[in-house]
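*Asks:* Sequence below, structure please.
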Amino acid sequence: MPADLAVIGLGHHGLPLAQAATAAGIDTIGYDTDPRPVAELAAGRSPVDGSLTAPEIRRMLARGFRPTTNTAELGRVRTAVLCAPTPLGPDRALDLTAVTDAARALATRLRPHTTVLLESPVPPGTTEGLLREVLEAGSGLRAGRDFHLAYSPGRLDPGNRTHGFAGTPKVIGGLTPACTESAAAFYGRLTDKVVRARGPREAETVKLLETNFRHVNIALVNEMAVLCHELGVDLWDVIRCAETKPFGFQAFRPGPGVGGHGVSVDTIGAHRPLRLVELAGQVNERMPQYVVQRAATLLNEHGKSARGARILLLGITYKPDLPDRQGSPADEIARRLMDLGAAVSYHDPHVPDWRVRELPVPRADSLYEAAAHADLTVLLQHHRTYDLQGLSVKAQLLLDTRGATPGGAAHRL
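*Replies:* The predicted model follows:
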C-alpha cells in the first residue's frame, strides 16, 4: 500500500517525527533494518529509550502507522526522511555507517520526484557529498533533477512538554532552491515555522553549533561548580541571580556529567579541530570523577571510608522523567565507586534493571528505607517523583549533583 512518508530509522529521533506526521494525517511507514524495534512497535510496546509511551505507539498504529523491515515499502512513498544514528567513533568523529546503510536501502527503491531528507547529525558536506553519491549510484537518478534532496537538523528535546514538534521551527537547506521548497512544503504540514538555510552545509552546521553550544556552556558551569566549592560560594544562588539579567546571559546548570544523544563534536571530518569544544569535552568528561571525589571526601568528613560504604545512587538516566540512559554518567560513577570498594545500589522509577560491568546492581524498592540505610545517597537525576525535602530528612548523608534540594538540606555539587 502506498504511503506519503517513510521514516528510516526508528530510534529516539525518527519515532517522534513519525508520531507528528501520523497525527497530522500523513500516511506514514517506519523502516528499520533491525527487526526487534519493528516487532516491538508493531505490538504496541514502548521502545527501550522511552521516546514514546505504549499508549502513544498504539494511537499511531490506530491512525495507520506501519513499522516494517521490507525495503519494497520505500519505493512507494513521496517523502523519505533518514533518521539513522551517528554515534561518535574512536577518533571522536561521527560514525556515518548507519546513514550510509539507510541511504543504500532507499537508493535501490528510489523513484523520480521523491523528496529525500536527512535529519541525522552529520559533518557539514555529508548531504551533498556522501548521501548524494550513495543515492545517485544506487538509483541511477540525479539529485536536484530527478529527486529532491535536503537536510534538516533534528531539534527535538525528549520529555520537553513546552516545545513540541509543531512549536519548534524546522531549519531546511536544499541542494537546489526547488529542493528547499519541496522540503519546506513537507515540514510545513508538521510545524508552525520553517526557516530556509542557504544550503545543506549551512543547515548541517546549525546542528553542530546548537549541540556544541550546549556542551561548551555546561562545561563552563561545571568548572564554576568546582571553583565555587573551593571558594565556599553557593553557585546555585549565583545562577539564580545571574539569570535575572534580561540580556546577554542564558542559564545553564552543572551536573555529574553530560549525557544524551546529541554528542559534542570537536573535529569536523578532515578539517581542524574545534579547540574550545575539545576543551569543553575534557571538562565534562571529568565530572563523574569529581562526583566520586566529592562523595569520598564527604564520607571521610563524617568518619567513614569509601571502602565498604553503602552508597545509593538516585536517578541513573541522562534526563529527568525518561528511561533513556544514553550517555548517562551514572555508569562511570558506579564503576569508580566500586573500584573504591563501595557497595553500590540504586533507585530509579524508570529503570527496573541496571547492570554495571555485566553485573546486576541491587535496586532499592523502598526509597526512604534505602536512603536511611545507606551511608551516602547521591542524587544524579532529579525525577519528578522524588520528594527531596523528605529524602533529605531520611538520608544519613545526601550529595545533590543537580542543585534540586532546598537550600541547606543537602551537600550540593
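
*Asks:* use CA for all of it now, contacts and neighbours both
*Replies:* Noted.

*Asks:* does Phe213 belong to a helix or a strand, and which?
*Replies:* helix 200-231 (DSSP states H and E).

*Asks:* That helix: what's the following helix or strand?
*Replies:* Counting by DSSP H and E, the element after helix 200-231 in chain order, helix or strand, is helix 235-242.

*Asks:* what residues does that following helix touch?
*Replies:* Met224, Ala225, Cys228, His229, Phe249, Ala251, Arg253, Gly403 (CA atoms under 8 Å, 6 or more residues apart in numbering).

*Asks:* Now do the contacts for the second one.
*Replies:* Going by CA under 8 Å, 6+ apart, Ala225 touches Leu235, Pro254, Leu413.

*Asks:* another one to check against the first:
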Amino acid sequence: MAVDAVIIGLGYVGLPLAQEATRAGRKVLGFDINQHVVDELNAGRSHIDDLSDADVAQMVAGGFEATTDESRLGEAAAAVICVPTPLSQDGGPDLRAVEAAVDAVARQLRPGMLVVLESTTYPGTTDEVVRPRLEAGGLVAGVDFYLAFSPERIDPGNAKFGAKNTPKVVGGHTPACAEAAAEFYGVFVEQVVRAKGTREAETAKLLENTYRHINIALVNEMARFCHELGIDLWDVINAAKSKPFGFQAFYPGPGVGGHCIPIDPNYLSHNVRARLGYPFRFVELAQEINSQMPAYVVQRVQDLLNEDGKPLKGSAVLLLGVTYKPNIADQRESPAVPLARQLLAKGANVQYHDPHVPSWGPLGGQAVRVEDPTAGVAEADLTVLVQNHREYDVDLLAKTATRFFDTRGVAPEGAKVHRL
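*Replies:* This next block holds a predicted model:
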C-alpha cells in the first residue's frame, strides 16, 4: 500500500495529526529519531497526554506505522515536518531539528511530492531555509514539488478543539503549492484557511501567540498593583467579561508556560531586531513582565510567612501542580520550575504534589514529593496552588492548609486564603 503521508516528529503536534489522517483512511507513516518512541507507538502505547494507548492501538490497526528509517520517507506522497523549535542562546529559534528533518526529506525528495513545515518559526523560514535545502538536489519548488507552511495549532489537553476541528491555516510557495496543501489537509481537517503565502502563514501563528502573551502580561501587571491597592482583580475580570463585545478575559498566574506563549513571540521579536534593527517593544515588555511573575510569587510567599512570624528560610512550602497547564503531564517551560528554584535559593524547604508528575526531574530531587495533598497542606507552613488540576478539591485543601496562596483565583475566600 502506498504511503499517503509521512509525519516527521511524533510528539504533541505530529501524533494527533497522524491520528486524524489515519482516521480519514489515509496510509500514514510516522518518522522519529527516538527509537523508544517509535517502538512504543508500534506496540500501541502512547507517550503524550492527548492520545491514549487505545487511540494509538486503533491507529496501528488502521495502518499507521512508526519508523526511524529515513529511506522510507521517499515512499510518501506528502511529508509534514512537526519537529520542535526551541529558543537558541541569542533568543531566536533553534532550527537545528528543522534543518535535520528538511535534509532528511531532501535526500528522499521526488517529483510531485508535497512538503509542509508545521514547526513554529520566524517569517521567511520556509522560503529562506527550507526551500534552498530541498532544491539543492535539482528539483524546484512550485515546479517539481510542492512546498507550503501550515502552523501547528495543537492545544494539549483541550477536549473541545483538536487537529480535526481547529481551522488549518495554509500558505503555499506558489498558488499550486497552496492548492496541493489545502487538498491534503482538507481530507481530515474540517476547515482550511488559505493565507497569501508562506510568510503570512508563518506570521499568523506568531500573531496568535503574541496576542495572548501581551494580554497575559497586562493582567499579570494589574495583579501586582491591584494587590497593593486592595482591589480584587479576579472580581474585576468577572465584571469586565460580562460585556458581550470588545473584551476577552485573560487571567493572571505565576508565569507562563508551554512551548508557545513564552517562546513563539520571541521569534518575532528576534526577527524584527535582526532584520529591521529596532525592538518589538510590546513583546519585549510582555516577556519582561511575565518572566518576573515567579519572583513576585516568591515575594508574596515571603510576606505571608512574615505575617505568621516565620522566615522563608527553613519553612515548608508546598507547590500544588507543577505542569504548565491543568489536567495534563506536559511540563514544558512550566513556571513552577523557576518558582521552586527561587524558593530553594532563599532556603525554603520545597515540597510538591502533582497527580500527573510522579517524579519532578528539573529540580533534581531537591523538591520532595508529597503523596497525599490533603495531609501535605496541613503540614506545610504555606501552600501555593500553582496549577489547578481537576483532581484537586480546592475547597478542602484551602480549608485544611495553614496558609493557602492561590495563584489561579479558584479557592473560596477565607482568612487563610490569599489570591495572587
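
*Asks:* circling back to that earlier point, could you dump the contacts of Ala225 of structure 1 into CSV and include neighbour count and distance to Leu10 of structure 1?
*Replies:* Output for these, formatted as CSV (neighbours: other CA atoms under 10 Å; distance: CA to CA, whole Å):
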residue, neighbour count, distance to Leu10 of structure 1
Leu235, 21, 40
Pro254, 24, 31
Leu413, 24, 37
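
*Asks:* which of those residues also appear as contacts in structure 2?
*Replies:* Compared against structure 2 with both residues aligned by TM-score structural alignment, their matches' CA atoms under 8 Å, those retain Leu235, Pro254, Leu413.

*Asks:* of all these, which comes closest to Pro37 of structure 1?
*Replies:* Pro254 (33.9 Å; CA to CA).

*Asks:* ok, how many other residues are close to Leu156 of structure 1?
*Replies:* By the criterion of other CA atoms under 10 Å, Leu156 of structure 1 has 15 neighbours.

*Asks:* Identify the residue of structure 2 aligned to it.
*Replies:* Matched by TM-score structural alignment, Leu156 of structure 1 corresponds to Ile154 in structure 2.

*Asks:* And for Leu299 of structure 1?
*Replies:* Leu299 of structure 1 maps onto Leu305 in structure 2, by TM-score structural alignment.

*Asks:* in whichever strand or helix holds that match, what's buried?
*Replies:* Per DSSP H and E: Leu305 of structure 2 is located in helix 293-307. Neighbour counts over helix 293-307 of structure 2 (16 or more other CA atoms under 10 Å) mark Met293, Pro294, Ala295, Tyr296, Val297, Val298, Arg300, Val301, Gln302, Leu304, Leu305 as buried.

*Asks:* so the last one makes contact with Leu382?
*Replies:* Yes: under the criterion of CA atoms under 8 Å, Leu305 of structure 2 is in contact with Leu382, at a separation of 7.3 Å.

*Asks:* that older thread, and of the kept ones among the contacts of Ala225 of structure 1, the nearest to Leu135 of structure 1?
*Replies:* Nearest member of the kept ones among the contacts of Ala225 of structure 1 to Leu135 of structure 1, counting by CA to CA, is Pro254, at 42.7 Å.

*Asks:* Check whether that closest one sits in a helix, strand or coil.
*Replies:* coil (DSSP: H, G, I helix; E, B strand; the rest coil).

*Asks:* Which residue comes closest to it once chain neighbours are left out?
*Replies:* Asn222 (4.8 Å; CA to CA, 6 or more residues apart in numbering).

*Asks:* what residue of structure 2 matches up with the one you found?
*Replies:* Using TM-score structural alignment, Asn222 of structure 1 lines up with Asn220 in structure 2.

*Asks:* What distance do you get for Pro349 of structure 1 to Ala330 of structure 1?
*Replies:* 15 Å (CA to CA, to the nearest Å).

*Asks:* Could you check which of those two is surrounded by more residues?
*Replies:* Taking other CA under 10 Å, Pro349 of structure 1 and Ala330 do not tie; Ala330 has more neighbours (24 against 17).

*Asks:* nearest spatial neighbour of the more buried one, skipping sequence neighbours?
*Replies:* Nearest non-adjacent residue to Ala330 of structure 1 (CA to CA, 6+ apart): Ile316, at 5.3 Å.

*Asks:* In this structure the one you found contacts Arg325, no?
*Replies:* Yes: with contact defined as CA under 8 Å, Ile316 of structure 1 counts as touching Arg325 (6.9 Å).

*Asks:* what about the two, which has more around it?
*Replies:* In terms of neighbours (other CA under 10 Å), Ile316 is the more surrounded of Ile316 of structure 1 and Arg325; the figures are 28 against 22.

*Asks:* Aligned counterpart of the more buried one in structure 2, please.
*Replies:* So Ile316 of structure 1 corresponds to Val322, using TM-score structural alignment.

*Asks:* swap in Val7 of structure 1?
*Replies:* By TM-score structural alignment, Val7 of structure 1 lines up with Ile7.

*Asks:* circling back: so the match of Leu156 of structure 1 sits in a strand?
*Replies:* No: read with three-state DSSP, Ile154 of structure 2 is coil and lies in no strand.

*Asks:* and it, what is it in contact with?
*Replies:* Tyr12, Val13, Gly162, Ala163.

*Asks:* Give me the distance between it and Leu319 of structure 2.
*Replies:* On the measure of CA to CA, Ile154 of structure 2 and Leu319 of structure 2 end up 27 Å apart.

*Asks:* now swap in Pro265 of structure 2 and tell me
*Replies:* Applying CA to CA, the value for Pro265 of structure 2 to Leu319 of structure 2 is 28 Å.

*Asks:* Where does whichever residue in structure 2 pairs up with Arg335 of structure 1 fall, secondary structure wise?
*Replies:* Under the alignment (TM-score structural alignment), Arg335 of structure 1 pairs with Arg341 of structure 2. In this structure, Arg341 of structure 2 sits in helix 336-345 according to DSSP H and E.

*Asks:* List the superposition-based mean deviation of that helix with respect to structure 1.
*Replies:* Following the fit onto structure 1, the mean deviation recorded for helix 336-345 of structure 2 is 0.9 Å by mean CA distance after the TM-score superposition for structure 1.
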